[in-house]
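Visitor: structure here, sequence nowhere to be found:
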């Protein structure tokens, strides 16, 4: 069985991280898996996957992700593989259209990573989505909440959608060693209390609420933000405007995330919406307490192993942080609960379920 995974690029994000962690594991299971990216911008994730030398990595170039001509560049790849596994929009559209135009018999799987997107608010895109999804033989949802939204939104038959929760490499995080805090930045003292958020700076994420929460916290509480994106400059401007510039540290993309999580005292996942919340599971696996926005897709992952706060409510977030830093027993209780919950999300469970779907679809000869 030859499988091609297709994604927009390997920038910072949960879907992208799953790609670089799952492909080597699938290869070890004897499945030939390659990767096609629409945009080959060289990122730390791209570097990491290339260094593993575990698959062929193809690219359509560094052009516009939304260029419809990507459809014609994708068509030749449909002829080389038995199954195509697609992640994220607009790759989702271009692959489906490429199959339509080429009359290809290749089987398609799409993983839906979110409970919400801007297309849902637009009548034209809602209509397009309902048709595009139907060209996929199977749609994998990363939580039951994602599945419920998709069934309602696209009027799917439930048999066309399955749930496979995301997974993480627990051993990598659990066995990672903390850094010295001044190794992150020499303005951070070992005595400082360190909060971390791992997330791209885009509309879905809400680093601004975490930054605003610092106003209600002692001077020795500092914030590390890992990731990059279009909204990073806005966050830098907000931190400076609030006089917090020396307490907020923007690290960009890092591949030593497990070490950073072990170094921090608290992990925050502040989002406007989520499909799953991979960063929350990683935070729990690090043995540190996790605080997360109470939003669909994230709340069900964190509720038994962390603490939820109202989306966008920096005062409530600050109160929770203060409680953690003032009550050591509470801190340890939540941290231990989170570590236990994280064990449910081993990437090995995810790989086995994913592999089962590949084999069933390949054997079935099912074609829409």
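Guide: Structure received. Remember, it's a predicted structure, so these values are computed and weren't measured experimentally.

Visitor: from now on I want contacts and neighbour counts done on CA atoms only, so please keep to that.
Guide: Fine.

Visitor: what is the subsequent helix or strand relative to the helix or strand hosting residue 74?
Guide: Using DSSP states H and E, residue 74 maps to helix 70-78. Going down the chain from helix 70-78, the next helix or strand is strand 83-87, by DSSP H and E.

Visitor: what's near enough to touch residue 109?
Guide: Contacts for residue 109 (CA atoms under 8 Å, 6 or more residues apart in numbering) come out as 83-86, 136-140.

Visitor: nearest to residue 164, of the residues you listed?
Guide: Nearest to residue 164 among the contacts of residue 109: residue 140, at 6.4 Å, using CA to CA.

Visitor: sec struct for that closest one, please.
Guide: Assigned by DSSP: H, G, I helix; E, B strand; the rest coil, the conformation of residue 140 is strand.

Visitor: so it touches residue 88, yeah?
Guide: No: contact criterion CA atoms under 8 Å: residue 140 and residue 88 do not qualify, at 11.8 Å.

Visitor: how about the strands in the stretch 51-200 of the chain?
Guide: Counting by DSSP state E, counting those that start in this stretch, the stretch 51-200 of the chain has strands at residues 57-59, 83-87, 107-112, 138-141, 161-163, 193-198.

Visitor: and the next element down the chain from the last one?
Guide: Toward the C-terminal end, the helix or strand that comes next after strand 193-198 (DSSP H and E) is helix 207-213.

Visitor: so which elements touch the helix or strand following that next one?
Guide: Next helix or strand after helix 207-213 toward the C-terminus (DSSP H and E): strand 221-226. Contacts defined by 3 or more CA pairs under 8 Å, 6 or more residues apart in numbering; DSSP states H and E place strand 221-226 against strand 193-198, strand 248-252.

Visitor: residue 61: which of these is closest?
Guide: Per CA to CA, nearest to residue 61 of those: strand 248-252, 23.3 Å.

Visitor: okay, one more to line up with it:
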């Protein structure tokens, strides 16, 4: 059985990249043997990966030489995220790279942009998780476009009910929510500003942690909406969290794809999302709002709450939309790429 090594920064529970890797390996376990190398953070998927028989190695434990040794012993290396994607190029093994975001600020530096145009020629294949990611990547990095391929992220649909939610009648609170790390990519300010435009019948639930959490907790207090916002911190049971919501909102400055939105859709929760590349490849325009436009978002949310018919139509729509993004489709495409790259070098 051919060995694939995934090299990435960490395996945090609420990360889209991390969830993708675990789901891919689950579906591909009968075709390949897998190892994971982490270059920075922790493994929060210990139990699931132990069940799959996947060994996880930390760069801090085995050192750079150990990382290179493990990659050289594989048939293919699959790289994710900076700086792991650079480290992957130290191996003599064929490397596939996945581009997970539409733009990286490091590429605004001319030297880095030029260097990556050279380094990226060493990858056997470059997967882009959405059309927007592919377009932006090719605009910045000068490689042969035929080396790139769009492979949408997918989710394990079986983890979610895939049934339209009934209109929430006779509830004390209409619950809005979002899943995501408190990092620069996520526009939590607009989400909190939204609460200042809604009455006390609305409640906001945020699942996630991160370096900016305290800043936004303080902001919610400053604009006097903290009594209607629940910061849940790390949530391991995402399906249950989503099931508790009436509406899901993905408020982001940028996204490569938007796995969190697809999970909410598969849970049958009506969704709204920022109109940015990655998210607008997942959900249609009636459910999009512009970055920072809390007022338009408030109007959309209020309209949905006021109309059982609109609510039920939105819920039926998201369930139908989620089916397009099954992880099995993603796994089939990656399996084809793996086999093609391995066979080419033999």
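Guide: Structure received. If you're wondering where the values come from, they're calculated on a predicted model, not measured in any experiment.

Visitor: in the helix holding residue 74 of the first structure, what's buried?
Guide: Within helix 70-78 of the first structure, the residues scored as buried using 16 or more other CA atoms under 10 Å are 70-75, 78.

Visitor: now the angle between strand 83-87 and that helix, please.
Guide: Comparing the axes of helix 70-78 of the first structure and strand 83-87 via axes from the mean of the first three to the mean of the last three CA atoms, to 10 degrees yields an angle of 140 degrees.

Visitor: could you measure the aligned partner of residue 209 of the second structure in the first structure against residue 30 of the first structure, distance?
Guide: Residue pairing (TM-score structural alignment): residue 209 of the second structure is matched to residue 228 of the first structure. Distance of residue 228 of the first structure to residue 30 of the first structure, computed by CA to CA, to the nearest Å: 35 Å.

Visitor: same deal with residue 269 of the first structure?
Guide: 35 Å.

Visitor: and those two? Which one has more around it.
Guide: Remark: of residue 269 of the first structure and residue 30, residue 269 carries more neighbours, 27 against 9, as counted by other CA atoms under 10 Å.

Visitor: not counting residues beside it along the chain, what's closest to the aligned residue in the second structure for that one?
Guide: Counting by TM-score structural alignment, residue 269 of the first structure lines up with residue 250 in the second structure. Sequence neighbours aside, residue 273 is the residue nearest to residue 250 of the second structure in space, at 4.6 Å (criterion: CA to CA, 6 or more residues apart in numbering).

Visitor: which residues touch the one you found?
Guide: 249-252, 261, 279-280, 283, 287-289.

Visitor: and of the residues you listed, the nearest to residue 298 of the second structure?
Guide: Nearest to residue 298 of the second structure among those, with distances taken as CA to CA, is residue 289, at 10.0 Å.

Visitor: what lines up with that closest one in the first structure?
Guide: Looks like residue 289 of the second structure aligns to residue 309 there (TM-score structural alignment).

Visitor: how about residue 186 of the second structure?
Guide: Aligned partner of residue 186 of the second structure by TM-score structural alignment: residue 205.

Visitor: check the burial of the residue nearest to that match when sequence neighbours are not counted by counting its neighbours.
Guide: Spatially, and ignoring its direct neighbours in sequence, residue 205 of the first structure is nearest to residue 271 (4.3 Å; CA to CA, 6+ apart). A count of nearby residues for residue 271 of the first structure, using other CA under 10 Å, gives 23.

Visitor: next one: residue 227 of the second structure
Guide: Residue 227 of the second structure is surrounded by 11 other residues when neighbours are defined as other CA under 10 Å.

Visitor: give me the angle between the longest helix seen in the first structure and strand 107-112.
Guide: Longest helix of the first structure, by residue count under DSSP state H: helix 347-364. Interaxial angle, helix 347-364 of the first structure versus strand 107-112 (the same axes, to 10 degrees): 150 degrees.

Visitor: what range in the second structure matches helix 347-364 of the first structure?
Guide: Using TM-score structural alignment, helix 347-364 of the first structure pairs with 327-344 in the second structure.

Visitor: average gap between the matching stretch and the first structure?
Guide: Taken over the aligned residues, the distance from stretch 327-344 of the second structure to the first structure averages 0.8 Å (mean CA distance after the TM-score superposition for the first structure).

Visitor: which parts of that stretch are buried?
Guide: For stretch 327-344 of the second structure, the neighbour count (16+ other CA under 10 Å) marks 327-331, 333-335, 337-338, 341-342 as buried.

Visitor: any idea how far residue 65 of the second structure is from residue 300 of the second structure?
Guide: Going from residue 300 of the second structure to residue 65 of the second structure by CA to CA gives 54 Å.

Visitor: quick one: the most centrally placed residue in the first structure from residue 325 of the first structure, how far?
Guide: Centroid-nearest residue in the first structure, with CA atoms, centre = their mean: residue 14, separated by 1.6 Å. Distance of residue 14 of the first structure to residue 325 of the first structure, given as CA to CA: 29 Å.
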